[in-house]
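In: for reference, the sequence and a predicted model appear below.
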Amino acid sequence: MSAVLVVRGAADSGAIRRALPGVLVHDLLDLNSPLPADTAVIVLRSGVRLGERELDALPRLRHVVRTGSGIDHIDMSALRKRGITLHRNAEAGAGAVGEWVLAAALALARRIPLGQHALLLGQHEKQACMGASLGTLATGIWGAGPVGLAADWALAPYVGRTAFAAWPSNPPGLRELSQTALMEQSQLHVIALPLRPTTENLIGEDFLARVTPQRPLLICAGRLETLDIAACLRALADGRLSGLALDPVEREHLPLLTGSTTPLNLLLSPHIGAQRSDVRGALDRWAVELLKEITADDKVLIEGGHR
């Protein structure tokens, strides 16, 4: 009998077991442990790599269920080569990420992280926490996928104006500016780009040099690797950036972000943009219904005619 493998945190494995009593459900912390070779369906969360090594250990895999949007840790060409189908839900958490972006923008504009960091270091830096009104900030949004659109929806009522970086793949009807104009005119930048070879480290020294006259706030709600983190932290420390907020922080990023003994207007969170109970519930229900469909045809979970 083939099985469903749920990576811890990707979905409610208990709910899946209750909904699919005839299906064997494995529950693993990650894909670094020995993988059950009988797995036909895997349910993944963000930050979990699924490449050739993992696929070699899962010879019966036929479906990958991604309860979220990001797929940069998944080797898509390897899936295609093996005839494995990817299912994902990119929209369910977008509104929650937009809400996080709004919270981050307000926190940075009021310099709340700077004040907190100073207090934790035993310093009282009230004067350094003179903030700005969100309503005065022209905002540039980089990326017009579900997260970028949700960030625009959340911010638009409160900021001076929003505009998207012009991109060939943008949907029609958006207010766009050239990337050069966006860098020259925006006091707040929201980075909501997928990780691609063309976007890796896109927000680096060249970007920072162009935006320095505005001393903007910078928020990353997409993938951390789209930023040159070391360059951004240097820009924050020397005042070229007025604030920096990073949500998609995974465990492997921790060495890049620890050790500052100087108060910074820096907000960090462990990839919690979509981590909201209603979103989790919606994704769990979606995963259960999808798995019911996938497993309804016994042939999906049978290899060689034998359970």
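Out: Looks like it arrived, so ask away.
In: for the rest of this, base every contact and every neighbour count on C-alpha atoms.
Out: Will do.
In: and S242, how many neighbours?
Out: Other residues within reach of S242, judged by other Cα atoms under 10 Å, total 23.
In: got the contact list for it?
Out: 108, 215-217, 236, 265 (Cα atoms under 8 Å, 6 or more residues apart in numbering).
In: TSV please, covering these and showing distance to L227.
Out: Compiled in TSV, those are given as follows (distance: Cα to Cα, whole Å):
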residue	distance to L227
L108	18
R215	17
P216	15
L217	14
L236	13
N265	17
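In: residue contacts, the residue most central in space within the chain?
Out: Of all residues in the chain, the one closest to the mean position by Cα atoms, centre = their mean is G222, 4.5 Å from it. G222 makes contact with 147, 191-194, 247-248, according to Cα under 8 Å, 6+ apart.
In: re earlier: mind putting the contacts of S242 in TSV, distance to S77 and neighbour count included?
Out: What follows is the contacts of S242, written out as TSV (distance: Cα to Cα, whole Å; neighbours: other Cα atoms under 10 Å):
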residue	distance to S77	neighbour count
L108	39	27
R215	40	19
P216	38	26
L217	36	26
L236	38	21
N265	40	27
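In: another one to put next to it:
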Amino acid sequence: MTLNCVVLDDYQDAALHSADWSGIESRAAVRVLHEHIADRDELVEALADCEIVVAMRERTAFDAPLLARLPRLRLLVTTGMRNASIDVAAANAAGVTVCGTAGSSTSTGELTFALILGLARQLTVENRSLREGGPWQSTLGRDLSGSTLGLLGLGRIGGQVARLGAAFGMDVLAWSQNLTEARAAEAGTRLAASKEELFAASEFVSIHLVLSDRTRGLVGEEQLRAMRPDAYLVNTSRAPIVDQAALLRALTEGWIAGAGLDVFETEPLPAGDPLRTLPNVLATPHLGYVSERNYRGFYSEVVADIAAFLDGAPIRVLSAG
């Protein structure tokens, strides 16, 4: 019996080219959707005949009401080993196995530093001026060497960004709720005495925390007002960690110099959103994990997950905890 499999949100038409799917083609008929389906009824219609669905990160949410409308679904594979948009408990209750994949440990950290460099050298302003025939040189860039980089979170990605900052000669501070002096020193950073010190002392603040009830809204008006007026905020983690209304005010009223953003509360970012056009924002469309190597890893393990499930021995199964 051949099962139906849909790969969602393959914006770059990369899924079928990033892995060898031939090992499951006799057991699963795979089709790919390149456009995001935001309407729930349209999504249910598109997935109604599917036993297997592949989700790209958190682009499409699978909550209990949606899962209840997909009675044929048996396997849900997400790229990455964590996906806050999937209600794993509800999936399990509905008889759906949820599996994940590994991925690159470097791509998000590299993009983080690309945003830091872009902000420091005013690349948004200067590139626009060059393209539109404006002034030849209109800004003064910032030297990273000797400046302070504050990291909110010092896990795998934060530790990579710390090493990159040190390589550029930056003084790296770090803070999180459970960070110790020993762990900070191990990563080549100094432990900030408090969150307030981190924001007040840093010329660049970069966020590297997992979104949770404890971190949601962790950066609000108080923290943004504590930043230097020539400082920049960089977020490649999750948008709700930052109070978005406060961030917009900080950017438009000049509390901070600007922001580098790769994550947004609504994705894709609506066409009229001011974050698309503010001159002091360097924004990218959630590209942190979007790299050739990462996609090869994602989809190769997606195929392996599907094959293992079809063989009756699922691997990389996500738990509801």
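Out: Ah, there it is. No experiment lies behind these values; they were computed from the predicted model shown.
In: what helix or strand does the residue nearest to the centre of the first structure sit in?
Out: Per DSSP states H and E: G222 of the first structure is located in neither a helix nor a strand.
In: alignment lookup: it to the second structure.
Out: Per TM-score structural alignment, the equivalent position to G222 of the first structure in the second structure is S237.
In: could you check how far that match is from G158 of the second structure?
Out: 10 Å (Cα to Cα, to the nearest Å).
In: now do S212 of the second structure
Out: On the measure of Cα to Cα, S212 of the second structure and G158 of the second structure end up 17 Å apart.
In: neighbour count: those two, which is higher?
Out: G158 (22 against 13).
In: work out for me the element the more buried one sits within.
Out: Here G158 of the second structure is assigned to helix 156-167, by DSSP H and E.
In: output the contacting helices and strands for that helix.
Out: On a contact count with 3 or more Cα pairs under 8 Å, 6 or more residues apart in numbering; DSSP states H and E, helix 156-167 of the second structure meets helix 107-120, strand 148-152, strand 171-175.
In: that helix vs the first structure, average offset?
Out: Following the fit onto the first structure, the mean deviation recorded for helix 156-167 of the second structure is 2.9 Å by mean Cα distance after the TM-score superposition for the first structure.
In: what residues of that helix count as buried?
Out: If you call a residue buried by 16 or more other Cα atoms under 10 Å, then helix 156-167 of the second structure has these buried ones: 157-166.
In: how about the residues you listed in a markdown table, adding distance to L111 of the second structure?
Out: As requested, these are exported to a markdown table (distance: Cα to Cα, whole Å):
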| residue | distance to L111 of the second structure |
| --- | --- |
| I157 | 11 |
| G158 | 12 |
| G159 | 14 |
| Q160 | 11 |
| V161 | 10 |
| A162 | 13 |
| R163 | 14 |
| L164 | 11 |
| G165 | 13 |
| A166 | 16 |
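In: now, among those residues, which is nearest to Y299 of the second structure?
Out: Nearest to Y299 of the second structure out of the buried residues of helix 156-167 of the second structure is I157 (Cα to Cα; 21.6 Å).
In: per the alignment, the closest one pairs with which residue of the first structure?
Out: Match for I157 of the second structure (TM-score structural alignment): V147.
In: and the gap between its match and V25 of the first structure?
Out: For V147 of the first structure, the distance to V25 of the first structure - Cα to Cα - is 31 Å.
In: can you check A40 of the first structure too?
Out: 10 Å.
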